[in-house]
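A.B. asks: Sequence and predicted structure are below.
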Amino acid sequence: MLEEVERWLTRRSWSVADRSLDRLLAAKTARGTTVSVVLPALDEESTVGAIVSVVRRELMERAPLVDELVVIDSGSSDATAKVAAEAGARVVHRDDILPRLPALPGKGEVLWRSLLVTGGDVVCFVDADLREFSADFVTGIVGPLLTEPDVQLVKAMYDRPLGSRGAPGASAGPSAGQGGRVTELVARPLLNLHWPLLAGFVQPLGGEYAARRTLLERLPFPVGYGVELGLLVDALHTVGLDALGQVDVGTRLHRHQDDRALGRMAAAIYRTAQLRLSRSHLGAHLVRPELTQFERGENGFVPRTYDVDTEERPPMREIAEYTAGRAA
């Protein structure tokens, strides 16, 4: 198993510098491939505009690599939608997509619905809270899908500083790469123990990845925080390890969540993994799909119990509106 992972790392791990923009444009033209970039966004007015501006300026106006740029607003209470539209994105509200099916809260829900309002052969997801954003995030993960016909899904890999570069108290030295706490404490152990073929992914939970539509429309989408792990595991079982890849794009700077939020994220990721294990192991027992955390109140610690995301949307090709739209 280790030898297989090492071979995969040699064949399917790249750097963004391995493919020039000219090469990507030539491959895109030769194959007639279209590319959609999707930003799921919830209250990201401080960062979404800069990301949209970079993608539009560098990858749509200066070089026609991206065919459509869509921000899916999942109910922002700030000016996210206005800022994104002014920067040049097409903004669609989550609740306006497939209105017959009431939306569930969660990032995975937004990514799933985005397939209904985009048309690219390759769909590239980028989180909307990134700072100091570089177009390398898009060119890096889209690149192998344009130049390698047998690659189906590509994840970005990067350093994740825990602190803000140049900010007071910023992490430095050995702590500079400790931003992926849920990855290291939950996702990586789960993958190593249960799906060791995926042990070579540096950032399995990263929100920057691209895939062929023909793959995404075949996969179920966990509606919440488990979406990245769920898609990665299901893609492995659907197309095999050699169809998956990763590209080094440098450093990812973004907003970090507090420990309680990370706890809820970890629980959802564990639940997503457990559901997949139960499907493949006869008689596996389900765990309690709730997480209790504690906050200090006036009279001591107060328990707060949260539901762990358990709902999943079916493969998009099972949705009548999607298949009808693709046929049209």
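C.D. replies: Received it, and whenever you're ready, just let me know what you need.
A.B. asks: Please make it C-alpha for all contacts and neighbour counts, starting now.
C.D. replies: Will do.
A.B. asks: Ile269: what secondary structure?
C.D. replies: Here Ile269 takes the helix state, with states given by DSSP: H, G, I helix; E, B strand; the rest coil.
A.B. asks: show me what contacts it?
C.D. replies: Counting by Cα atoms under 8 Å, 6 or more residues apart in numbering, Ile269 touches Val186, Ala187, Tyr225, Gly226, Leu229.
A.B. asks: out of the residues you listed, which is most surrounded?
C.D. replies: Highest neighbour count within the contacts of Ile269, by other Cα atoms under 10 Å: Gly226, with 28 neighbours.
A.B. asks: contacting residues around that residue?
C.D. replies: Gly108, Met265, Ala268, Ile269, Tyr270, Arg271, Thr272, Asp309.
A.B. asks: could you redo the last one with a cut-off of 7 Å?
C.D. replies: By Cα atoms under 7 Å, 6 or more residues apart in numbering, the contact list for Gly226 reads Ala268, Ile269, Thr272.
A.B. asks: which residue sits closest to it, ignoring its sequence neighbours?
C.D. replies: Among residues not flanking Gly226 along the chain, Ile269 sits closest, at 4.4 Å (Cα to Cα, 6 or more residues apart in numbering).
A.B. asks: Okay, one more to line up with it:
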Amino acid sequence: MISIVIPVLNEGATVRQVIRLVKKTTRKVEIIVVDDNSRDNTVEEAMKEGVRVITSSQRGKGISMREGLMAAKYDIVMYIDGDILTYPENIVELLTDPIINDESDFVKSYFTRQAGRVTQLVAKPLLSILFPELAHFQQPLSGMIAARKSFLSRVQFENDYGVDIGLLIDMHVLGARITEANIGKIENAMQTWEQLSKMSREVSRTILHKAEHMNLPQENLETLGNINLIREQMEYSILESIDKLHKMVIFNLDEAVFTQDYLQLAAHAFDCEVSLQQILEHYSDPVTILEHTAALFRDRNLAELLEVADAIPVVPDLKAVVHELKKRGYACGLITDGFECVARHIKNKLGMDFVFANRLHLYDSVATGELSIPEYFRQPSEDGTDGLLRYNKKNILPYIAHKYHVMPQNIIYVGSGVEGSDLLKEAGIGVAFDTEVECIEKVADKIIPGPYMSPLLSIAQASPEKFRLKLPPISKKQVRRIGIGSLVALAGAGLVYLAARQLKKNDEQKPAALLN
């Protein structure tokens, strides 16, 4: 039995085809897609295939691989990328048969194409110096692998481009039997020079880190100094931003999304119901309750925490409602008193845009028992000192309005009011959902009796005046200035266009970036 883990980031266009190909195997498998907080429809596409989808606690392939391992239930774990459409149909057998037949503990793939520049100029030279026993591997940076779970649980997953070479070295140090498997011809996207530079530095750093306790001869140290042949790293990052949005719907995860209480179910799953009840009975301060509750989940890993969340039914039509709201130009997000890692997972499953929550501290994807309460859930003391801050979600709406440049009256908040009516009062439109709170009609602008969320679409559509941006009047003199400014901006845009054309022409004269 095999657990197949597919780490993905913005691979909505390919992930379903990869999953379908894997399903063709005759082996008994489970498929786990670990989403690295994608901004496209990756999660939605993966869920259409009926596989388990979990959200990584933070960005990085290594973390996604480790958290996929935590979720894996079988003794053999296989990893493949979610953006390659040229895998052979027997990819599962090629990577796992040597382990099933007890010929290997770790299988590293290689495939038909010329080795990439980072492999040739960085990885292989460094391996030949520091780990000569591994220098013969054709593609040490390949990410399509399989291994026994007992070995994977003892290795370190680097959280950058060094993850694959790091696993190879760790497996070697652990004494695992390592073999290579030819998986045919593979085609993947070409890397930019910036990515190549970043990869070279991170691969180098990983190999050197693994060998840092070795005593190197002086001539080898001099050789190492000449390895860095790829240009200096340029900053490469993916930014998540929903800046300058005009309309927003904020759902209270605990009151208007989950149909059962997450903490109660988690306490039941982890056999700490009595402790949770004692906390709720003995403490009244929200901060103290949160901190003691977080301590209950110490040593629980992310996969366990998300498994509880996946077992909770959400409001039946919520995903469809969110999809329609986004088509109408609304940003949709969650707030919760609970844990950010859980909320982000639900956010991705429902196709929402953002999360505001308390941060449960994770180390190597395992809860430490500590919790951080962000500034937007805190209210300064009345005397203005830096003393103890009080927990108060009332500040979240002005915080969001300022952060995303959205007018407060353009924010719809959906909650039950059980935890307080402040947010229902402060929002542009406060919507009470499926609530039994007395006199809620005096606080909320609209009431949805539940259990369905679809009436929210009529509420959002029925209030166009509240979502109309109000621009101040301008004088004729300002009009003339705007006209001159527009001409200047147009001229500047022309210069930028010409410069871009020249850069493109120069780039076309350079050799194309090679695959890694």
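C.D. replies: Alright, I've got the coordinates. Since the structure is predicted, the reported quantities are computational estimates derived from the model, not experimental observations.
A.B. asks: Can you give me the TM-score here?
C.D. replies: The TM-score (TM-score structural alignment, normalised by the length of the first structure) is 0.66; 236 aligned residues with a Cα RMSD of 2.8 Å.
A.B. asks: just to revisit the earlier point, what is the aligned counterpart of the residue nearest to Gly226 of the first structure in the second structure?
C.D. replies: Under the alignment (TM-score structural alignment), Ile269 of the first structure maps onto Val203 of the second structure.
A.B. asks: Could you do Ala156 of the first structure as well?
C.D. replies: Under TM-score structural alignment, Ala156 of the first structure pairs with Ser109 in the second structure.
A.B. asks: which position in the second structure aligns with Val233 of the first structure?
C.D. replies: Aligned partner of Val233 of the first structure by TM-score structural alignment: Ile169.
A.B. asks: separation between its match and Asn506 of the second structure?
C.D. replies: Computed as Cα to Cα, to the nearest Å, the Ile169 of the second structure to Asn506 of the second structure distance reads 40 Å.
A.B. asks: between the two, who's got more neighbours?
C.D. replies: Higher neighbour count among Ile169 of the second structure and Asn506: Ile169, with 21 against 10, using other Cα under 10 Å.
A.B. asks: The more buried one: which element?
C.D. replies: helix 163-173 (DSSP states H and E).
A.B. asks: what's the average distance of that helix to the first structure?
C.D. replies: With mean Cα distance after the TM-score superposition for the first structure, helix 163-173 of the second structure departs from the first structure by a mean of 0.7 Å once superposed.
A.B. asks: Who are the packing partners of that helix?
C.D. replies: Judged by 3 or more Cα pairs under 7 Å, 6 or more residues apart in numbering; DSSP states H and E, helix 163-173 of the second structure is in contact with no other helix or strand.
A.B. asks: Start and end of stretch 42-51 of the second structure, how far apart?
C.D. replies: Terminal residues of stretch 42-51 of the second structure lie 13 Å apart, using Cα to Cα.
A.B. asks: what does that stretch rub up against?
C.D. replies: Here stretch 42-51 of the second structure makes contact (Cα under 7 Å, 6+ apart) with Asn10, Glu11, Gly12, Val15, Arg16, Ile31, Ile32, Asp35, Val53, Asn348, Lys349.
A.B. asks: mind redoing it with 10 Å?
C.D. replies: Applying Cα atoms under 10 Å, 6 or more residues apart in numbering, the external contacts of stretch 42-51 of the second structure come out as 8-20, 23, 30-37, 52-55, 82, 319, 345, 348-351.
A.B. asks: returning to that earlier point: list the contacts for the closest residue to the match of Ala156 of the first structure other than its chain neighbours?
C.D. replies: Excluding the flanking residues, the one nearest Ser109 of the second structure by Cα to Cα, 6+ apart is Ala181, at 4.7 Å. For Ala181 of the second structure, the contact set (Cα under 10 Å, 6+ apart) comprises 91, 94-98, 107-111, 144-145.
A.B. asks: Mind checking which of the residues you listed land in helices?
C.D. replies: Ile91, Leu94, Leu95, Thr96, Asp97, Pro98 (DSSP state H).
A.B. asks: Now which of these would you call buried?
C.D. replies: Buried subset of these (neighbour count, 16 or more other Cα atoms under 10 Å): Ile91, Leu94, Leu95, Thr96, Asp97, Pro98.
A.B. asks: No further queries at this time; thank you.
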